[in-house]
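Visitor: no sequence on this one, just coordinates:
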């Protein structure tokens, strides 16, 4: 019998990537679906959505229209993820050819909704923290592993708590078992995922041993076969000294830290309900740079949040000046449904917001040019995980520098010493040092 084919489009964050892997695994194990990269030959088309910003939501319905025209006769279309959680049955009203809607907190129900036409499963208090998913990984060289689901923060700009529900930590023994399985399968790099990873352990659904994120990092690093550990996203509020010191001294933890700033203004941070000040953020970044001189720090920044003045924006630029981020994901504020800030009336003029965004991005480019120029001639250890079509293999250094070298698949899953011979803002070119 010919296997059924599954096409899946994943939008948004690393947690969505992992959710897609879970759905692929369940559909393969229980329903016999095999992946295809051609939507027109698929028996099932899934769109795993993101609702953090406005644009992906608008894009969803145009994408669905395209897939409806492309799909073969009898094929089903399912919408999953965060936009599924917040729009629910409205998706089927607007696109009646959609067969089912599956929210971000309901991934384990994929094989159930598949057989119920027009099914809508979007409970945000559904508890999947102890569900044992079947195994599938996009890459054999690194493993994404969820350590918590949901979010307890009340940031006024963010829809995530309304689409992923309250935060629940996955039991440590389940995480360690998954890490061991991934390492036994050849994954040397483990990527831990959660909305606020360093809030891990705050709430378990069962009577679990109380373990915090720092202790979890120690346990993951003790698993045989694990060579590198990455994680996203920590919250600046929970970056205590114990956490930063473990990050600094544990050789298996990669020396790159994502610290979502959002704004450099303490006033705006208060309006955003971020829970920290400009001074706290700068103090934590300075401690990181002091203990780990080669650390790379990335961040998220929103400009033109309601009430943001020129002075507030200058505060953001000042933090950029002081921290010198290696990577900045920057956006102009867009109001999201179900959030407190949607009702704020002190909005910033759109043109002013666009100007601030381009100013910030141009300034970050000058920082990146300086950082990349300093890499020329340096030697870094690169873990290769991707074969490129242009005769290169690509991987990342311990501190997250993306490096390409001429090479073939024999380097995949290997770590090599590389000298940087050509630089740019986004990717560096190197040669393997014999």
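Guide: Received it, and whenever you're ready, just let me know what you need. Please read all numbers here as calculations on a predicted model, not as lab measurements.

Visitor: going forward, measure contacts between C-alpha atoms and count neighbours the same way
Guide: OK.

Visitor: from the contact counts, what lies against the longest helix belonging to the chain?
Guide: If you go by DSSP state H, the chain has its longest helix at helix 350-375. Helices and strands touching helix 350-375, by 3 or more C-alpha pairs under 8 Å, 6 or more residues apart in numbering; DSSP states H and E, are strand 296-303, helix 310-323, strand 327-332.

Visitor: what residues sit buried inside that helix?
Guide: When burial is assessed from 16 or more other C-alpha atoms under 10 Å, helix 350-375 yields the following buried residues: 353-354, 356-357, 360-361, 364, 367-368, 371-372, 375.

Visitor: residue 416 in helix, strand or coil?
Guide: On the three-state scheme (DSSP: H, G, I helix; E, B strand; the rest coil), residue 416 is labelled strand.

Visitor: next: the one 4 residues further on.
Guide: Under the three-state scheme (three-state DSSP), residue 420 adopts strand.

Visitor: for it, which non-adjacent residue is spatially closest?
Guide: Leaving out its chain neighbours, the residue that sits closest to residue 420 by C-alpha to C-alpha, 6 or more residues apart in numbering is residue 430, at 4.2 Å.

Visitor: on that earlier part again, deepest of the helices and strands packed on helix 350-375, which one?
Guide: Among the helices and strands packed on helix 350-375, the stretch with the highest mean neighbour count (mean count of other C-alpha atoms under 10 Å) is strand 296-303, at a mean of 20.

Visitor: now the angle from that strand to strand 327-332?
Guide: Using axes from the mean of the first three to the mean of the last three C-alpha atoms, to 10 degrees, the inter-axis angle of strand 296-303 relative to strand 327-332 is 10 degrees.

Visitor: show me what strand 296-303 is packed up against.
Guide: Secondary-structure packing of strand 296-303 (3+ C-alpha pairs under 8 Å, 6+ apart): strand 256-258, strand 327-332, helix 350-375.

Visitor: then this one, side by side with the first:
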């Protein structure tokens, strides 16, 4: 047996020495299963609320001793399941303060923004509270609770699955991370038994990250002509004009939709800066540098030239709730008066096997930065473009490597085919 399973031998030996022969444990799909009896007398078994992990051995042994002693004291006249249920009810399990842990966890994780908390953490933790506040049939360990919360609990009001479709790998990952983080806290700071500690390897779908990568849409860069067409079709109405202004800024400066909430003017209102900082990013602020949107003749559209001045004069942008930039922008483009034009552009992207989103304005900026020469005929360095877009070089290379090989067609015989 591999060295890593020496703890199994130790546990089985301890059970035999403490309780007597005829008792042992087996691995049952990652959980501990207790078995009692022989082939001659017949075997009985029960699932234990512990994962098949070395760090749960000590607590499992104590629980087995208590339940087995209860069973033997009754001369086997009660069900094995009943004996261990009594052992569990007499243990400290009933004293676990799930509600209190939930409240204290939120205070501990004050670094999580309210919108992120409500969207990615709260639905999962509401599921945890739902199952652990039951009078009966509560999950007995982290694995059982995870399966209930992820696969069975109806998240959202009126028992509808709001925002958590289980077939989406990215959503399941968010749920898993939120679940693991809370139970880690409970075990580390609230003294919950070790069988409530999440088991990362077993909870994580082995194909999860692969599925996420496979399903990730290829970012479609809008063409300048498409942007010109879109801008021309916003109706003359205050809200539409605010979103038109937003589309122009995102196009010329390569903005993330969320960054529309974080624009400031500096140097006597002649420079446009973005002070948005993504989580885990070293970029705290950057000056925004334009790449003008041009018509079919290569001339910049007139509206390129006065964007900063319009902001300085107090022209309004749409009011976007913090953290919802991309979602709000997308909803407006899909549902309002500009819908027909936007959907026609989306159809053009889909015909090329790509998907058009609010980030497509930003993708356009990256594409132009890599393919349009500067005035002296030279090309911009990837690091320069990454800095202008507000992310590190590695992130830029991962997202926009397909734009970096200039004149690729000229290196082959495509023209002769």
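Guide: Nice, I can see it. Please read these numbers as outputs of a predicted model, since none were measured by experiment.

Visitor: superposed, what's their TM-score?
Guide: Once superposed, chain against chain, the TM-score is 0.19 (TM-score structural alignment, normalised by the length of structure 2); 137 aligned residues with a C-alpha RMSD of 7.2 Å.

Visitor: on that earlier part again, between the helices and strands packed on strand 296-303 of structure 1, which gets nearest to residue 384 of structure 1?
Guide: Closest approach to residue 384 of structure 1 among these (C-alpha to C-alpha): strand 256-258, 16.9 Å.

Visitor: C-terminal to the closest one, what's the next element?
Guide: Downstream of strand 256-258 of structure 1, the next assigned helix or strand under DSSP states H and E is helix 266-272.

Visitor: among the helices and strands packed on helix 350-375 of structure 1, which comes closest to residue 397 of structure 1?
Guide: strand 296-303 (10.5 Å).

Visitor: elements contacting the helix or strand encompassing residue 145 of structure 1?
Guide: Residue 145 of structure 1 is located in strand 142-146, with elements delineated by DSSP H and E. Packing contacts for strand 142-146 of structure 1, counted by 3+ C-alpha pairs under 8 Å, 6+ apart, involve helix 14-31, helix 172-184, strand 189-193.

Visitor: helix or strand right after the longest helix of structure 1?
Guide: strand 379-387.

Visitor: now do that following strand against strand 415-422, angle only.
Guide: Using the same axes, to 10 degrees: strand 379-387 of structure 1 against strand 415-422 is 100 degrees.

Visitor: just checking, what packs against strand 379-387 of structure 1?
Guide: strand 392-397, strand 415-422.

Visitor: redo those as a markdown table? Include mean neighbour count and distance to residue 319 of structure 1.
Guide: Putting those into a markdown table (neighbours: other C-alpha atoms under 10 Å; distance: least, C-alpha to C-alpha, whole Å) gives the following:
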| stretch | mean neighbour count | distance to residue 319 of structure 1 |
| --- | --- | --- |
| strand 392-397 | 21 | 25 |
| strand 415-422 | 19 | 29 |
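
Visitor: I'd like to know how many residues surround residue 67 of structure 1.
Guide: A count of neighbours around residue 67 of structure 1, defined by other C-alpha atoms under 10 Å, yields 17.

Visitor: SS state for it?
Guide: Once three-state DSSP is applied, residue 67 of structure 1 turns out helix.

Visitor: separation between residue 57 of structure 1 and residue 81 of structure 1?
Guide: For residue 57 of structure 1, the distance to residue 81 of structure 1 (C-alpha to C-alpha, to the nearest Å) stands at 11 Å.

Visitor: higher neighbour count, these two?
Guide: Between residue 57 of structure 1 and residue 81, counting by other C-alpha under 10 Å, residue 81 is the more crowded of the two (30 against 17).

Visitor: that one and residue 19 of structure 1, how far apart?
Guide: Using C-alpha to C-alpha, one obtains 8 Å as the distance from residue 81 of structure 1 to residue 19 of structure 1.

Visitor: cool, and residue 405 of structure 1?
Guide: 31 Å.

Visitor: packing partners of the longest strand along structure 2?
Guide: When structure 2 is parsed with DSSP state E, its longest strand is strand 42-51. Under the contact definition 3+ C-alpha pairs under 8 Å, 6+ apart, strand 42-51 of structure 2 sits against strand 31-38, helix 80-89.

Visitor: how far off helix 80-89 does that strand point, in degrees?
Guide: 30 degrees.

Visitor: and strand 42-51 of structure 2, which residues are buried?
Guide: 45, 47-51.

Visitor: now the angle between helix 80-89 and whichever helix or strand comes after it, please.
Guide: Downstream of strand 42-51 of structure 2, the next assigned helix or strand under DSSP H and E is helix 57-73. Using the same axes, to 10 degrees, the inter-axis angle of helix 57-73 of structure 2 relative to helix 80-89 is 120 degrees.

Visitor: which neighbouring elements make contact with helix 57-73 of structure 2?
Guide: Helix 57-73 of structure 2 packs on helix 6-19, helix 80-89, going by 3+ C-alpha pairs under 8 Å, 6+ apart.

Visitor: how about the last one: buried residues?
Guide: Judged by neighbour count using 16+ other C-alpha under 10 Å, the buried positions of helix 80-89 of structure 2 are 80-81, 83-84, 87-88.
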